[in-house]
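>>> Got a predicted structure plus its sequence, pasted below:
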Amino acid sequence: MTDIDTLRQSLEDQSPRAILKEAFRRYDNIALSFSGAEDVALIEMAHKLTDNLQVFTLDTGRLHPETYEFIETVRTHYGIHIEILFPDAAEVQDLVNRKGLFSFYEDGHSECCGIRKVSPLRRKLATVDAWITGQRKDQSPGTRHDVPVVQEDPTFSGPDRTLVKFNPLANWSSKEVWDYIRMSEAPYNTLHERGFISIGCQPCTRPVLPGQHEREGRWWWEEATKKECGLHAGNLIARS
């Protein structure tokens, strides 16, 4: 069994590429979660390190048209298979029929994200031994400050199963991510050219103004410390 603390200490000051290389060396059944700029930077690195690259993305049914175009662009640019995960149709139908299409503006985004994001992700992660995310420490006030480069997943591990989570970009800034994207000429979501920085579902994402934190464009009607959809909420729990 991997000693996560020892592994984290050995990788803490390593480059994202070195962290990815070690992740692929240790785990054959490992998948990379893809949605935004950070993730495409990881794909740019990872596709050169392994011939067994598993990439998946969540289609909530509420994404921007530009995001769907971005997913297809990444698939063709790298010649990779991207597994698209969908929410349970009956659960979505029940939520919408009970509460309408925009209930999250009234009672928070947790229920909708739980159905459209967390549940399909949980099903996927039950099939792998480890996963890779694009989380960065400076991404969200109060919730991602302590993101380690590797951890036992606090959200999706269970009493009889340890899921390992790699966050190779934990120590990078947004500038470092974008410098790498420009240098490598990696594709990116065209919404970034219109002031969108952190991009999620269309009803819950808006551009940010100069000087605003990137996460202020997500769930802007809610408190800054609640701006997680549940995929990485365990980082907040781990700090309490």
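Right, received. Where do you want to start? Numbering: from 1, shown residues only.

>>> can we go C-alpha only for contacts and neighbour counts from here?
Fine.

>>> Give me the buried stretch members for the longest helix along the chain, please.
When the chain is parsed with DSSP state H, its longest helix is helix 65-78. Neighbour-count burial for helix 65-78 flags Thr67, Phe70, Ile71, Val74 (criterion: 16 or more other CA atoms under 10 Å).

>>> mind listing what Arg136 touches?
By CA atoms under 8 Å, 6 or more residues apart in numbering, Arg136 lies in contact with Arg144, Val147, Asn167, Leu169, Ala170, Asn171, Trp172, Ser173.

>>> Against that first model, consider the following:
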Amino acid sequence: MNLHYRTLKKEEYEQFNNKLERNDALDVLKWAYNEFGDNLVYSCSFGAEGMVLIDLISKVKKDATIVFLDTDFHFKETYELIDKVKKRYPTLNIHLAKPEKTPQEQAELHGERLWEREPDMCCNIRKMVPLERELSRYNAWISGLRREQSPTRANTQFVNQDHRFQSIKICPLIHWTEEEVWMYINLHQLDYNELHDKNYPSIGCEYCTKPVAKGEDPRSGRWANKEKTECGLHVFQHGSGI
């Protein structure tokens, strides 16, 4: 449990990933909690991958800490899902992390509907800064990234050096397909966001998420009609995966 971003070398990340190469997601989580214990947090958006990871995590560490970035702009369906998850897994520590500024304070400072004019600034205020604050309390964090989600995520490893947050990023689901995610959800009868049944494969804030037409990129509904495809939580660098 002494592993820390600042002390690990590139070769050590390679060694970890070579060691875990043939392991499944549950084994990766067991390894991660064995190494980091209470210094490991799961940053969860409560998407489909999140439902899988929460269920797997509950089998490994029943009192694990899960952080949700509550931007104040999420769909009501997302908040309803969080309430269901809290009831199903009462021993998990689910924490809703808020931005320092309320929506009203943000509007007074930067103008109304900042997400339309400067979405990067809005994401920074309501997601990046709060997550940076939360992750500073831990040595490592878990993410539900999958390689097939987008070209920028194709090189993600199980264990990643996260330069953006000066942390170690664990991604247990990198080899899972979307079909496998939903097979797990259906097999274990897990709750999930009802918006998934209304053509929302990737769900973020209400103002910046649109339904996706059949055959379109699953993430095309995020920041629709803008070049932006990531909120900034996942900074990808060549050769490192993250």
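All right, it came through fine. These numbers were taken from a predicted model, which means no experiment stands behind them.

>>> So after superposing, what's the score?
The TM-score (TM-score structural alignment, normalised by the length of the first structure) is 0.89; 230 aligned residues with a CA RMSD of 2.0 Å.

>>> returning to what we had before: which bit of the second structure covers the longest helix of the first structure?
Aligned using TM-score structural alignment, helix 65-78 of the first structure spans residues 76-89 in the second structure.

>>> Sketch out the strands for the first structure, chain order is fine.
Secondary structure of the first structure by DSSP state E: the strands cover 30-33, 54-58, 82-85, 130-132, 150-152, 164-166.

>>> Columns mean neighbour count and distance to Phe102 of the first structure on top of these, output as CSV?
Formatted as CSV, the strands of the first structure follow (neighbours: other CA atoms under 10 Å; distance: least, CA to CA, whole Å):
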stretch, mean neighbour count, distance to Phe102 of the first structure
strand 30-33, 22, 26
strand 54-58, 19, 19
strand 82-85, 16, 22
strand 130-132, 23, 31
strand 150-152, 20, 34
strand 164-166, 25, 32
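
>>> and the ones you listed as CSV, adding distance to Gln93 of the first structure?
CSV is the format used below for those (distance: least, CA to CA, whole Å):
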stretch, distance to Gln93 of the first structure
strand 30-33, 26
strand 54-58, 18
strand 82-85, 17
strand 130-132, 29
strand 150-152, 34
strand 164-166, 32
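
>>> Show me the one of these that comes nearest Met1 of the first structure.
Shortest separation from Met1 of the first structure across the strands of the first structure is recorded for strand 164-166, at 11.0 Å, computed as CA to CA.

>>> if I look at the most far-flung residue of the second structure relative to its centre, how far off is Lys101 of the second structure?
For the second structure, the largest distance from the centre (CA atoms, centre = their mean) belongs to Glu108, which lies 29.4 Å off. From Glu108 of the second structure across to Lys101 of the second structure, the span is 10 Å (CA to CA, to the nearest Å).

>>> circling back to that earlier point, got the contact list for the match of helix 65-78 of the first structure?
With contact meaning CA under 8 Å, 6+ apart, stretch 76-89 of the second structure is reached by Phe46, Ser58, Leu92, Ile94, Asp191, Tyr192, Asn193, Glu194, Leu195.

>>> for stretch 43-57 of the first structure, same thing?
Applying CA under 8 Å, 6+ apart, the contact partners of stretch 43-57 of the first structure are 17, 20-21, 24, 28, 30-35, 78, 80-85, 184, 186.

>>> could you check the angle strand 54-58 makes with the longest helix of the first structure?
170 degrees (axes from the mean of the first three to the mean of the last three CA atoms, to 10 degrees).

>>> By how much does helix 65-78 of the first structure deviate from the second structure on average?
Following the fit onto the second structure, the mean deviation recorded for helix 65-78 of the first structure is 0.7 Å by mean CA distance after the TM-score superposition for the first structure.
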